[in-house]
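Asker: One predicted model, sequence on top.
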Amino acid sequence: MTEQPLSPQFGVTQDGFVLKGFDAVLADARTRARQMWATLGLEPDLTSTSSLGKLIEATVHEDAELWKRLEDFYYASFVCTATGDSLDLLGDDGNLPRRELPASGEVTLTLGGGLPGRSYIVPDGTQLVTAAGPGRLSFVTLAPVELSSTTPSQRVAARSLTRGSRGDITAGEIVGVDPAYEQIYLSGFGVATLTVTNEQAFTGGLGMEDDDSYRGRQLGISRSLWTVEAGRQSVLNVDGVVDVLLSDPLGGVDVSQSFFDEFDFGERLFSGERQIGAAYTFDVVVAHDFRWPWRTTGAVEGVYERVLREVDRVRPAGVHPNIVAADHIDVGVRARIVVEPGYDPAALSAAIRTRLAEALGTLRLGGDVLYSQVVRAVVEVPGVLDVQRLHLRRHPPAFGRITFGEVVHQTPAVDAAIGRNLLMGTTELPVFRADADLHDLELVTP
C-alpha cells in the first residue's frame, strides 16, 4: 500500500499563519464539486470555459480574499507585524499611545548693532519663544547660524518642543529668544541685539509617528511597574532623551535579581557601606539631545525634571532615583581626503560633515565609533575619491559625575591611531556636531 502524502496545512500553524492561496482554494472547490456530482453518477465539466467552472471561480475569488483578511487579522495581533490601527490598539493595551509629531518651520534671525569685522554665532539648539502668557510655546533652532554686520540676517530651520497641533503656529508668533537662555548663552553679544520672527506658519503638528518608530517603543515596553525595564521605558518616553542606563546592583527596583527578597532586615544591611535608615537610591544615567536643556531654562522644562517625574510614577516606595547626565563625548575627524577636481572645497567639506553627523547620530550609550564606519560614510559623499591619514578624535567632558564603573582620565583632546576605533565607556555617548572645531579635514585633488 502506497503511503499518501499529508495534505498541506493552512491557517494557524506552529510556524505562523499559512495563507491558502487562490489555486489551493480553487482545487478544493473543484474536488468537492466532483465528489457531489459523483454521488449522482455524473461527471461534471469543471473547465474554466464551462458555466459551472465560472461559477466556482467567482465564489473562490471571494474565499481567497477572505483568507487574506484572516491572515491580516492574525498578524494584527502581534506588535512585530501589526500596522496602522491594529498597532494603535496594541499600544492602547499597554497604555502607550502613538505620539504626535512636533511642528517645524523656518525662522529669520536678524542681528542689530553688530560691530564691524566681528562674527556672532547663534548656536544650534537656541531656544525661541512665543509671546508671554499661559499658552507660551518654546522652539529650538536646528543648525548654527553665523551673523555679522555684512550678513545681518539669515533663515534657519526650527522645531517645536511641544508635540501636537499646538506647535502649528501662524506667521509672526515667535517673538524672540528665551530671555533666560539669552542671558546665559548669548551674553557675549554685548550691545548687539538679536531679533527672531517666523515669516511663515509652522506645520506638521497634526502628523503622527510612523509605524516603525511606534513599534520599536512597544517592543521595549515593560508590563510591570517594579522592574528596571519599566524604569528604562518610562525614561525613554521623555522627549529629548536619547538613551538611558539604570544601575541597581542591590536589587531594590530590579525584582529579577537572584538575591531579591532574600535579605533579613532584622540582622543585616544591604551592604557594608549603607547605614540603617538611609534612603535607598539607584542610578539613572541619561543621555539627552543637546538641544534640550538639562535643567529648566526659562520657559523650557529641563530633561532632569521631566525624567524625575516619569521615574516617580514607576519606582517602588522608599526607593529613590539618582539621576545624572551621561558623559557626552564630542567626536571629531582629522583626515586627508582626496577629492575629484572641480568640486567646491567648502561645500564638499560641509557635505562630508553632514554625512558623518547622519552616520554617527544613531549611536547610543557605550556605542563605539568604528573606524570603518567613518571611512564608509566619507567615501559615500559624491566627489570623494579616497580617505587617507584618518584619525578619530574625542574631546571628553569633565569626569567624575558617574557614580559607578571606572573612568579613565584623558587629556583634553585625544587622537586615536590610524585604523583604531574610539572605544566608549558604559556611560559615554558619542556626539558628532558638524560645526565643531574638533574636525580637521584637508581636501586635496589627485
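Answerer: It's in.
Asker: only C-alpha atoms for contact and neighbour calcs from this point on.
Answerer: Noted.
Asker: Show the subsequent helix or strand relative to the lengthiest helix in the chain.
Answerer: Scanning the chain for the longest helix, with DSSP state H as the assignment, gives helix 51-75. As assigned by DSSP states H and E, the chain's next helix or strand after helix 51-75 is helix 84-93.
Asker: Packing partners of that next one?
Answerer: Other helices and strands packing on helix 84-93, by 3 or more Cα pairs under 8 Å, 6 or more residues apart in numbering; DSSP states H and E, are helix 211-219.
Asker: What lies in contact with the helix it packs on?
Answerer: Residues outside helix 211-219 that contact it (Cα atoms under 8 Å, 6 or more residues apart in numbering) are 79-80, 83-84, 87, 91, 94, 96, 98-99.
Asker: 7 Å instead, please
Answerer: The contact list for helix 211-219 (Cα atoms under 7 Å, 6 or more residues apart in numbering) reads 79-80, 83-84, 91, 98.
Asker: Please compare the first structure with the one that follows:
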Amino acid sequence: MAIASFGLHKRGFLAPTYEEILDSVEDDLMQRFGTDIVLTSNSNFGIIARLIAWRETLLIQELQKTYYSAYISTATESSLDRIGANLDLPRKVATPSFANIQIVTDDEYLIQAGEQFETDDGVVFDLIKDVTTAKDSNGQYIGVGVVQSVETGDFNNVLPNTITIVSNPDEDIISVTNPQKAAGGQDDEDDSTYRARLIMENVAKPGPSTAGIKSALMNLPGVRQVNIIENPFADADQYGNPPYSVHVFCLGGKEDDIASCLADKVAAGISLTGSKEVQAKDATGEVKKINFDYATDKPIYARVKIRTTDEWNADDGADYVKQEIADYINSLLMDGTVYLTKIYPSIYSIEGVGEALVEIGTDPEHLADKDIHTQPFEAVSCDTRNIEVVVNGI
C-alpha cells in the first residue's frame, strides 16, 4: 500500500513509520517485478527493500527534526541556541563562583593576587587582586579580598565560613574565611531550563511587572530561581513584610548584578524590602537603594529501603536511585511541595527494583513518609550524599 500522508500537513509534519515505508517499498517492488517475488527478510528482494526503507526512515526523521527545530517547544541543542540568538537571549554557560574573604595576619602584610585558598572539600579559589592587611579597632590585622573559583559550575557556590585553607601554607596568615556564601557559579544551562526561560521571555518581557522582573532576574548569570512576595495591604503580611512592599527572593546570582537589574526594572514608587541592601545605579545613572534577599536553602534528606529482583545492578543501582531522587527534588521551585508519591515512579522505573519504601525530611535523624511543605522564600535542594539506600532492607 502507498503512504497516505507524508511531510507538511495542516496538523504539522507527518512522518510515516519504518513499517509503513517498508510496506510501500514492497508494493513498489511487486508492481515492477510481479507479485510472486519473495520478500522475506533473508531474500534478495527482502534485503533490498529493508535497506531502502531504513535509509528513507532515517532521512524522514532528519526532515522531521529540521521541522521541529524551528519552534521553542521542540528545538534542541544548537537549534535552540539559534532561536535564543534571534531573541537576543543566549544560553547560560558555566561560570566560576566569587566570594569575599577575610584574611587575618600577624602584622601588616601583602597577599598577592593569584594566592589560592580552598575548602575542606577541595574547591579552590584564586585571589583576584592584591590585599594588604591593616590594623582594625580591635588591634587585629585584617584584609578583605575577592576570590574566584578555579573551576566553573554550581558546586563552587560554597557555604559561608568554608573557604578556610591557604593552599600554599603561609606562616604570616593566621586565618582566612568567607563570611558570606560564594555566588555566581553555574553549570551549562540544559535544554529544558533554557527552553523554559525562552518561553518566559516571550510571555513576560523584562519590565516593571512582577512577571517582567522575574524574567529579567532569571536571565542573570547564576540565578536559578526567583520568587516575589507582594504585600498590597496597609498592614504587615504573615511573613513580616511591611505595608505596600515587594520582597524579591533569588536563588543564586551576585548581589551587584541583582541590585542593578532591580534598579532598572522596578517601577517608580515601588518599595522593595529585604535584609540585603545594595546601592545600585539605574539606566540614567541615578543611585538607588535596593533591598532583596537570597532564598533560604532547605536541604532534603532521604532514606530508601529496596527489595531487589534478579535484574538489580549491584554496582550502580543504588547510585541510580540516589540520582533520580536528587533530580526530582532539585527541579522543584520555591514555595513548592516535595510530594513523597512523586518520588516512587522514578524509583520503580529503575531495573531491578521490586519494592521500595521512601522516607524524607529536613533532618537526617527524623525522616518520615510525609510530604514536605516549603515557604515562598525557601528553595529545597538535595545532594546525592544526603540519600541513604538500603538494599533488601524491607
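Answerer: Ah, there it is. These numbers come from a predicted model, not from an experiment.
Asker: TM-score for the pair, please.
Answerer: The TM-score (TM-score structural alignment, normalised by the length of structure 2) is 0.50; 272 aligned residues with a Cα RMSD of 5.4 Å.
Asker: Could you write me a PyMOL select line covering just the buried ones among the contacts of helix 211-219 of structure 1?
Answerer: Selection of buried members from the contacts of helix 211-219 of structure 1 for PyMOL, criterion 16 or more other Cα atoms under 10 Å:
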select buried, resi 79+83+91+98
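Asker: Show me which pair in the contacts of helix 211-219 of structure 1 is furthest apart.
Answerer: Cys80 and Arg98 (15.2 Å; Cα to Cα).
Asker: SS state for Ile52 of structure 2?
Answerer: helix (DSSP: H, G, I helix; E, B strand; the rest coil).
Asker: and it, how many neighbours does it have?
Answerer: Burial of Ile52 of structure 2 is recorded as 14 neighbouring residues (other Cα atoms under 10 Å).
Asker: Look up how far Glu19 of structure 2 lies from the nearest residue to it once chain neighbours are set aside.
Answerer: Leaving out its chain neighbours, the residue that sits closest to Ile52 of structure 2 by Cα to Cα, 6 or more residues apart in numbering is Val25, at 7.5 Å. Distance of Val25 of structure 2 to Glu19 of structure 2, given as Cα to Cα, to the nearest Å: 10 Å.
Asker: Same drill for those two, tell me which one is more crowded.
Answerer: Val25 (23 against 13).
Asker: centre of the chain versus the helix or strand where the more buried one lies, how much separation?
Answerer: Assigned by DSSP H and E, Val25 of structure 2 falls within helix 18-33. How far helix 18-33 of structure 2 lies from its chain's middle: 48 Å, per Cα atoms, centre = their mean, to the nearest Å.
Asker: for the residue lying closest to Ile347 of structure 2 once chain neighbours are set aside, helix, strand, or coil?
Answerer: Counting by Cα to Cα, 6+ apart, Ile347 of structure 2 lies nearest to Val321, which is 5.9 Å off, once chain neighbours are set aside. Under three-state DSSP, the three-state class of Val321 of structure 2 is helix.
Asker: Test my guess that Val122 of structure 1 contacts Val145.
Answerer: Yes. Judged on Cα atoms under 7 Å, Val122 of structure 1 makes contact with Val145 at a distance of 5.1 Å.
Asker: just to revisit the earlier point, could you check how many residues crowd around the residue nearest to Ile347 of structure 2?
Answerer: Neighbourhood size, Val321 of structure 2 [other Cα under 10 Å]: 23.
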